[in-house]
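Colleague: Predicted model and sequence follow; I will ask about them next.
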Amino acid sequence: MSDTTDLFRAKSDMRDAAHQKRAALSPSFRAEAALAAAETFTASVPIKSGQIVSLYWAIRDELSTEPLLVQLMDEGHQVCLPVVLGRDQPLEFRLWEAGQPLAPSGFGTLAPQAGAPVVVPDVMVLPMLGFDANGNRLGYGAGFYDRTIDQIEKPVILVGYAFSAQEVDVMPAEPHDKPLDMVVSEAGVRRFLPQEKN
């Protein structure tokens, strides 16, 4: 069996375990965690005037970004949401203006409709199944975010957004995996120095 096959199986097993762990969190805990994480984010993540923040529209049992979205927009920040264009394509980010309707954008998520301004975020908030102490992120396996980040030419702050229970001891990382700059959870913020990233 090859190292690639072993790594694929290891990640697949970790995804299954992470899904089960996240699904076991109670609805009341999820709601409280979303509020706490939003407060931590706005207090800890530097957003300069005019910068654009990309969020995700939570699906299934992901940590909800709705309290954060409301808070950022109330503070006058520009917010965009990702759109899946195709299986092997990078994500497209559409600016969301208050009052504009959202439409299905792939995998059960919502985003501004076609015709909304397409932008490149300065701060990218990423959903995930797990993370480790080195800032490695366990995604869903489709590679949308890794592919997208690889094509953005300006510096982007990568912020994982998750429940603290999603931390694992060691995350197997591949060359194409993009490590995070920080993780925000209901328990606080974890920052990863460049030399700590794999």
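Modeller: Nice, thanks for sending it over. Predicted, not measured: the structure shown is a model, and the values here were computed from it.

Colleague: When you work out contacts or count neighbours from here on, use the C-alpha atoms and nothing else.
Modeller: Noted.

Colleague: in what helix or strand does the residue lying closest to residue 178 once chain neighbours are set aside lie?
Modeller: For residue 178, ignoring the flanking residues on the chain, the nearest one in space by Cα to Cα, 6 or more residues apart in numbering is residue 146 at 5.9 Å. When elements are defined using DSSP states H and E, residue 146 is found to belong to helix 144-151.

Colleague: what does that helix rub up against?
Modeller: The contact list for helix 144-151 (Cα atoms under 8 Å, 6 or more residues apart in numbering) reads 88, 89, 90, 91, 126, 176, 177, 178.

Colleague: at 6 Å instead, please
Modeller: Contacts of helix 144-151 with the rest of the structure, by Cα atoms under 6 Å, 6 or more residues apart in numbering, involve 90, 91, 178.

Colleague: Quickly note the distance from the residue nearest to the spatial centre of the chain to residue 171.
Modeller: The geometric centre of the chain, computed from its C-alpha atoms, lies nearest to residue 126 (Cα atoms, centre = their mean), at 1.0 Å. Here residue 126 is placed at a distance of 16 Å from residue 171 (Cα to Cα, to the nearest Å).

Colleague: Now do the contacts for the closest residue to residue 189 other than its chain neighbours.
Modeller: Of all residues beyond its chain neighbours, the one nearest residue 189 is residue 183 (5.7 Å), with distances taken as Cα to Cα, 6+ apart. Remark: with contacts taken as Cα under 6 Å, 6+ apart, residue 183 is in contact with 159, 160, 161, 189, 190.

Colleague: again, 8 Å this time
Modeller: Taking Cα under 8 Å, 6+ apart as the definition, contacts of residue 183 comprise 135, 159, 160, 161, 162, 189, 190, 191.

Colleague: And here is the other one:
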Amino acid sequence: MSGEHDSSGRSSGFSSPPCYASEIAPDYFDPMAVDDDQARDVARWRNAERNRLRAERQELSVADRKRIELELRNRLRQLLRDQFGGARGKVFSAYWPIKGEPDLRPLMAELHEAGVKVALPLVEIKAAPLVFRRWKPGMRMVRGDWNIPVPPQDAPKVTPDIALAPLVGWTADNYRLGYGGGYFDRTLAALEPRPFVIGIGFEAARLETIYPQPHDIPLNIVLTEVGCRFEEMNA
């Protein structure tokens, strides 16, 4: 399913999920079709896709994972140079890898040394937007939500100019399949100005659609080990 379109034919970034998503054409769109049954259908479909994609990435060999992570770090470094002059002085929100996500920590340390203000997101209040705190190599970390290491409470809070979004799955129109908690979309909706958001994931995790719902916000760019794709409206 593609997103709702304006008069120019470009995606507006918002659309409604279909009922019985797997039984209809991917480009089907009914703007009046939002209801509880549809939301449940799409939630079940997304959960099944999360489980499938997470299982597939956990099966990657050590050699393949290291190769992909190196390629991702190189491509992200080049993207930051091309789009942000290296991002020196900017706040760059990264992530601490979990559940088979690409490990970008070597690049985080490199960016810190180059003068980029690296930050990590964390949950401080359940069902609220994420908070971002400064991170430095070697700093004392504490256990946050889901036991993810996060900066301590005395690390300064910051607002990101650039934010990474780890992807369980992704689409060519730059929608993200995450873990289902809604934190990332909730955070993007609350941030003003909104950061430039880079989705980071595996090429094999591409989906035809996630059947976008009204709260889903497209990323500015999706970056995988084979290249990057800019969101249509920013291309």
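Modeller: Noted; the coordinates are in hand. Values in this document were obtained by computation on a predicted structure and should not be read as measured data.

Colleague: Quantify their similarity with the TM-score.
Modeller: The TM-score (TM-score structural alignment, normalised by the length of structure 1) is 0.92; 196 aligned residues with a Cα RMSD of 1.7 Å.

Colleague: Provide the aligned range in structure 2 for the helix holding residue 146 of structure 1.
Modeller: Following TM-score structural alignment, the aligned partner range for helix 144-151 of structure 1 in structure 2 is 183-190.

Colleague: got it, and stretch 103-110 of structure 1?
Modeller: Residues 142-149 of structure 2 are where stretch 103-110 of structure 1 aligns, taking TM-score structural alignment as the criterion.

Colleague: quick one, strands of structure 2?
Modeller: Under the criterion DSSP state E, strands of structure 2 are mapped to 91-93, 117-122, 131-134, 142-143, 149-150, 162-166, 169-171, 176-177, 196-200, 206-207, 221-224, 227-230.

Colleague: Adding distance to residue 43 of structure 2, write those out as TSV.
Modeller: As requested, the strands of structure 2 are arranged in TSV below (distance: least, Cα to Cα, whole Å):
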stretch	distance to residue 43 of structure 2
strand 91-93	28
strand 117-122	24
strand 131-134	26
strand 142-143	29
strand 149-150	28
strand 162-166	19
strand 169-171	14
strand 176-177	11
strand 196-200	21
strand 206-207	15
strand 221-224	22
strand 227-230	26
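
Colleague: Quick one: closest of those to residue 76 of structure 2.
Modeller: With distances scored as Cα to Cα, the stretch of those nearest to residue 76 of structure 2 is strand 221-224 (7.5 Å).

Colleague: Can you give the contact residues for the match of stretch 103-110 of structure 1?
Modeller: Around stretch 142-149 of structure 2, the neighbours that count as contacts under Cα under 8 Å, 6+ apart are 96, 98, 122, 123, 141, 150, 151, 152.

Colleague: Among those residues, which one lies nearest to residue 62 of structure 2?
Modeller: Taking Cα to Cα as the measure, residue 62 of structure 2 sits nearest to residue 98 out of the contacts of stretch 142-149 of structure 2, at 15.5 Å.

Colleague: on that earlier part again, select from the contacts of helix 144-151 of structure 1 every entry located in helices.
Modeller: Within those, no residue falls in helices by DSSP state H.

Colleague: who wins for most neighbours among those residues?
Modeller: Taking other Cα atoms under 10 Å as the neighbour criterion, residue 90 ranks highest of these with 21 neighbours.

Colleague: Kindly state which residue of structure 2 is aligned to that one.
Modeller: Here residue 90 of structure 1 is matched to residue 129 in structure 2, going by TM-score structural alignment.

Colleague: how much space between its match and residue 96 of structure 2?
Modeller: Looking at residue 129 of structure 2 against residue 96 of structure 2, where the rule is Cα to Cα, the gap reads 18 Å.

Colleague: Same check on residue 194 of structure 2?
Modeller: Spatial separation of residue 194 of structure 2 from residue 96 of structure 2 under the definition Cα to Cα is 21 Å.

Colleague: after superposition, how close is the helix ranked longest in structure 1 to structure 2?
Modeller: Within structure 1, and with DSSP H defining each element, the longest helix by residue count is helix 3-23. After superposition onto structure 2, the mean distance of helix 3-23 of structure 1 to its aligned counterpart is 1.4 Å, using mean Cα distance after the TM-score superposition for structure 1.

Colleague: Might you report the residue contacts of the closest residue to residue 111 of structure 1 other than its chain neighbours?
Modeller: Excluding its sequence neighbours, the residue lying closest to residue 111 of structure 1 (Cα to Cα, 6+ apart) is residue 102, at 5.0 Å. The contact partners of residue 102 of structure 1, by Cα under 8 Å, 6+ apart, come to 110, 111, 112, 113.

Colleague: Equivalent analysis for residue 112 of structure 1, please.
Modeller: Contacts were defined as Cα under 8 Å, 6+ apart; by that measure residue 112 of structure 1 touches 81, 94, 95, 96, 100, 101, 102, 103.

Colleague: Nearest to residue 15 of structure 1 among the residues you listed?
Modeller: When the contacts of residue 112 of structure 1 are compared for distance to residue 15 of structure 1 (Cα to Cα), residue 81 wins out at 23.9 Å.

Colleague: how big's the offset between the helix holding residue 146 of structure 1 and structure 2?
Modeller: For helix 144-151 of structure 1, the mean distance to aligned residues of structure 2 following superposition is 0.8 Å (mean Cα distance after the TM-score superposition for structure 1).

Colleague: how much does that helix deviate in direction from strand 78-83?
Modeller: Angle of helix 144-151 of structure 1 versus strand 78-83, following axes from the mean of the first three to the mean of the last three Cα atoms, to 10 degrees, is 120 degrees.

Colleague: Quick one: map residue 72 of structure 1 onto structure 2.
Modeller: In structure 2, residue 72 of structure 1 lines up with residue 111, judged by TM-score structural alignment.

Colleague: any idea how far residue 173 of structure 2 is from the residue nearest to residue 117 of structure 2 when sequence neighbours are not counted?
Modeller: Nearest-residue entry for residue 117 of structure 2: residue 91, 4.6 Å, with adjacent residues in sequence omitted and distances by Cα to Cα, 6+ apart. In this view, residue 91 of structure 2 and residue 173 of structure 2 are 26 Å apart by Cα to Cα.
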